[in-house]
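*Asks:* The sequence and its predicted three-dimensional model are supplied below.
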Amino acid sequence: MSKEDVGITVSKNEDFSEWYTQVVLKAKLADYAPVKGLIVLRPDGHSIWESLKNTFDKKFAKNGIRNGFLPVLIPESLLGKEQKHFAGFNPEVFWVTHSGTNEIGDRLALRPTSETLAYTLYSKWIQSWRDLPLKINFWNTALRAEIKATKPFLRTSEFLWQEGHTVHITQEEAEQEVMKILDIYKNTVEEELAIPVTTGKKSEKEKFVGAVYTTTMESIMPDGKALQMGTSHFLGQNFSKPFEVKFADKDNVEHFAWQTSWGVSWRLIGAMIMAHGDDQGLVLPPKVAPTQVVIVPIYRNDEGRDKVLPKVKEIQESLEAKDIRVQVDDRQGLSPGYKFNDWEMKGVPIRIEIGPKDIEKQSIVVAKRYNREKTNLQFSEIEKVVEVLDEIQKNMLEKAREQSKENTKYVSDYTEFKLKIEEGGFFNAPWCGKLECEEKIKEETGADIRVIPFGSEDTNSKCMYCGEQSKSIPIFARGY
């Protein structure tokens, strides 16, 4: 028996970090690559990413966004055209300095993000107002030197993501695009991954380098740490000016364009694992599950096999006709109990058990992974599996919302905040808006402003750190 076959050996509540790593590896979502900081995506992990990709692509297309492709190498001279951006990423950049044994001269950066490359090209492609808006999304890998505290899906030196880059005639249109994308992100994460998010803006300190402002969606994980789930940035003209992304208006007067950029990465998969998994392993929301239903035939001999398998095939075809992703586990030499544990580890939403006695009763046993509840369905009711999957998806989101509420607190006293932050969680706390207070809180507690929720403006309270009048009630937390 291989190490992969051994179940989770630690409790989620007792050693969250080790539990998470074991689930990633033993549920066969990913494995470590030979190079430190890199991981290999296995078929189930890739399937989940592809499911999200397909959903995003459909929504992007409805918003007039098309997909393109960008190379991974960026000349150092291009990065230097936007000094703030370059300075922000320089410590994390991998550099290519040789071609074979020959030095190449101008170093090439392995793409940490694509603004500089994309906007150099946009300046060539855009001539007049007729070329706008330009909306392109790129499904890429990005590379940033994360060598020390690596964790699969959450912090790796190379990661899968999408990055969108749009160009607009007016500031208003660009800012509307920022919010449209944030809404797409929020709805997809909640509807597909069953993870509740809080949306708002980043502080000036935490915004994306080069952006006018950054909007974000944040979630609180079961261990009390915050996770940034995605960002949508209003870039203003901060990139269009150095990269000369200009257009001629209807009167042939030249203007600098207004721009946005936005992205999510495969850390969404990490969030899903943390939010829903349990001590038995992975728990998958039905919408993204590579296998939604596994059928386990139970029999002791050839007679039982011949009696059960035809019905299994019939049920499989019936479910597949409803576009349900089904697998039949007819592996030989393995007990039903072993198979049950194996599929529970992989998080398949529904397990159907069927043996000779079930054939006689004209029914099947339906086991739900997320709460381990078992029910019986008559053969004539097999189509109700669709309803059960929908119910599981809905209930998983509701359960996650309850967990998020339990992990969210309001604190106005800094002494109390310093004590409670050790327990983890989201903390709504009044803030004066000053960088000095934000930096001191981070320095003294390790917590930063994760998000300033929309509608959280507040002038009736006192900043929890300095006691001056507050401007908003952001969410503070320690994060990944």
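*Replies:* Received the coordinates, thanks.

*Asks:* going forward, measure contacts between C-alpha atoms and count neighbours the same way
*Replies:* OK.

*Asks:* Residue 235 belongs to a strand?
*Replies:* Yes. Using DSSP: H, G, I helix; E, B strand; the rest coil, the assignment for residue 235 is a strand.

*Asks:* Give the other helices and strands that the helix or strand harbouring residue 392 contacts.
*Replies:* Secondary structure assignment for residue 392, by DSSP states H and E: helix 385-406. If contacts are counted by 3 or more C-alpha pairs under 8 Å, 6 or more residues apart in numbering; DSSP states H and E, helix 385-406 sits against helix 267-276.

*Asks:* And the helix it packs on, what does it pack against?
*Replies:* helix 16-26, helix 43-62, strand 226-236, helix 385-406.

*Asks:* Can I get those in JSON lines including mean neighbour count?
*Replies:* Listed next are the helices and strands packed on helix 267-276 as JSON lines, based on neighbours: other C-alpha atoms under 10 Å:
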{"stretch": "helix 16-26", "mean neighbour count": "19"}
{"stretch": "helix 43-62", "mean neighbour count": "16"}
{"stretch": "strand 226-236", "mean neighbour count": "25"}
{"stretch": "helix 385-406", "mean neighbour count": "17"}
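
*Asks:* second one coming, line it up with the first:
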Amino acid sequence: MAKGLPKRSEDYSLWYNELVKRADLAENSAVRGSMIIKPYGFSIWEKMQRELDDMFKETGHQNAYFPLFIPKSYLSKEAAHVEGFAKECAVVTHYRLKNDENGKGIIVDPDAKLEEELIVRPTSETIIWNTFRNWIQSYRDLPLLINQWANVVRWEMRTRLFLRTAEFLWQEGHTAHATKQEAIEETERMINIYAEFAEEFMALPVIKGLKSESERFAGALETYCIEGLMQDGKALQAGTSHFLGQNFAKAFDVKFATKDGGKQEYVWGTSWGVSTRLMGALVMAHSDDDGLVLPPRLAPIQVVIVPIFKSEEDQNRIAEVAEKLRKNLKKKGITVKFDNRDTHKPGFKFAEWELKGVPLRIAIGPRDLENGTVELARRDTKKKNTVNIEGIESIIEDTLEAIQNNIYKKAKDFRTENTVKVDTYEEFKNIIENKGGFVSAHWDGTAETEEKIKEETKATIRCIPLDAEEEAGKCIYTGKPSNKRVLFAKAY
């Protein structure tokens, strides 16, 4: 299974690509730059969806769905927005095909040109804000808290499964508020929810921060983000939440009658989203040279039971014990797979489930039945131990929790070891080039300096951490005054 899987230390990119395919998460499709998410990979995404959706609804958000196609004129209403997405847009120009008169197959019917071209949504701010104009009349309609689960298209030239594809799945929240403060609070609330999800479910420690002006979402006044560190020392943006101010409200004339006197005012907006990029983060943050390492709270299969037998009698006896255990664990909300295939040997099954990252494996053989024991094998540490089958359900619960916590601790320790403060540009370049990871450094706050550092080192400002303390210093590049450190890294 994992035999021949490239080593992370030798070729991290190839290791990632091969692992995603071999673990049955996804594969490239016939459409350039687009992927097929396979059932095992989609089941992980479904668990992510379920947990996030519950968190959204708990904070008052409702799900809706908006069209895939956006009139071109909508996109042009917000200047910064159209400039930010123009180069990534797929455009529908015709609505009909016909047979070629010369027998050369099907062609686009030149007489079926659309009066106005349609954009395949790269994000839905424009069509949603056009809709909000009809939904909002007075303060009684606010706040309006909407989320949608959808696919979007951004015409990427260089693609990689989950991390950057022409089409991907995501959720996008869009909200409207009566006051600036309410909108800012919503923006912060959602980045906190993303951080909680990443840490509690993905076992991925993240840094919450603000994007620099040049890295902000197109059309936003402020972009909040969570940044994780992958095992190759590169950062990955795992989620963003945007304070839109009144930009889209003004562009689409979304006003409300105030409580005091019915005065007409523009609403304040936010948008926020995470995507199937989280799947890439999950793989890169935790997995090893033998395959996936999945945190139990997101693993499609949390426990796999592998029988070891030679006779049909042994097979039946083990199956009876395994089925009873499976049902008991199911009552506790634990997903169990009893791998009773007689077409594969136990060694093959061990390797397969190790590759797929199942957190806990149980092996049961005839001798185990005699002794009233089973063998437990943890995927995260690869440690095995023999335990009594009596009362094993509680042991399994505790072990899964220990695995979840250990995976998080390992990732957090890695981040700590690979976060470095520097005060000179020479130190900075050395760390970025030879070590990687997060580099905490002073920056003079200008886009010019940010761009020069990026050109010379390929490192970008990942965020200005929300918990960054005021600290007098000098920009590593220009020597100009700086009052706090920012986090740089090479990134996906």
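*Replies:* It's in. This one's a predicted model, so the numbers in the text were calculated from it and none came from an experiment.

*Asks:* what does the helix holding residue 392 of the first structure rub up against?
*Replies:* 190-191, 194-196, 219-222, 275-276, 285-287, 319, 322, 324, 349-350, 368, 370 (C-alpha atoms under 8 Å, 6 or more residues apart in numbering).

*Asks:* re the thing from before, tell me which of the helices and strands packed on helix 267-276 of the first structure lies nearest to residue 448 of the first structure.
*Replies:* If you check each of those against residue 448 of the first structure by C-alpha to C-alpha, strand 226-236 wins as the nearest, at 9.9 Å.

*Asks:* The closest one aligns to what range in the second structure?
*Replies:* Using TM-score structural alignment, strand 226-236 of the first structure lines up with residues 235-245 of the second structure.

*Asks:* Once aligned, what mean separation remains between that stretch and the first structure?
*Replies:* Aligned to the first structure and superposed, stretch 235-245 of the second structure gives a mean residue distance of 0.5 Å (mean C-alpha distance after the TM-score superposition for the first structure).

*Asks:* any residues touching that stretch, and which ones?
*Replies:* 180, 183-184, 187-188, 190-191, 194, 217, 219-230, 268-275, 277-278, 281, 437-438, 462, 489-492.

*Asks:* now do stretch 463-480 of the first structure
*Replies:* By C-alpha under 8 Å, 6+ apart, stretch 463-480 of the first structure touches 154, 224-228, 412-414, 421, 424-433, 437, 441, 446-453, 456-462.

*Asks:* on that earlier part again, quick check: which of the helices and strands packed on helix 267-276 of the first structure is nearest to residue 305 of the first structure?
*Replies:* helix 385-406 (23.8 Å).

*Asks:* Now do the closest one against helix 267-276, angle only.
*Replies:* Angle, helix 385-406 of the first structure to helix 267-276, by axes from the mean of the first three to the mean of the last three C-alpha atoms, to 10 degrees: 80 degrees.

*Asks:* Just tell me the aligned range of stretch 67-80 of the first structure in the second structure.
*Replies:* Aligned by TM-score structural alignment, stretch 67-80 of the first structure corresponds to residues 63-76 of the second structure.

*Asks:* Name the residues of the matching stretch that come out as buried.
*Replies:* If you call a residue buried by 16 or more other C-alpha atoms under 10 Å, then stretch 63-76 of the second structure has these buried ones: 68-72, 74-75.

*Asks:* can you tell me which of those lies nearest to residue 137 of the second structure?
*Replies:* residue 74 (20.8 Å).

*Asks:* Quick check: chain neighbours aside, which residue is closest to the closest one?
*Replies:* Once flanking residues are discounted, residue 74 of the second structure sits nearest to residue 126: 5.8 Å by C-alpha to C-alpha, 6 or more residues apart in numbering.

*Asks:* Which residue of the first structure is paired with that neighbour in the alignment?
*Replies:* When the first structure is aligned by TM-score structural alignment, residue 126 of the second structure is paired with residue 116.

*Asks:* which residues does its match contact?
*Replies:* Neighbouring residues of residue 116 of the first structure by C-alpha under 8 Å, 6+ apart: 78-79, 81-82, 243.

*Asks:* so which pair among those residues is furthest apart in space?
*Replies:* Spanning the widest gap among the contacts of residue 116 of the first structure are 79 and 243, at 10.6 Å by C-alpha to C-alpha.
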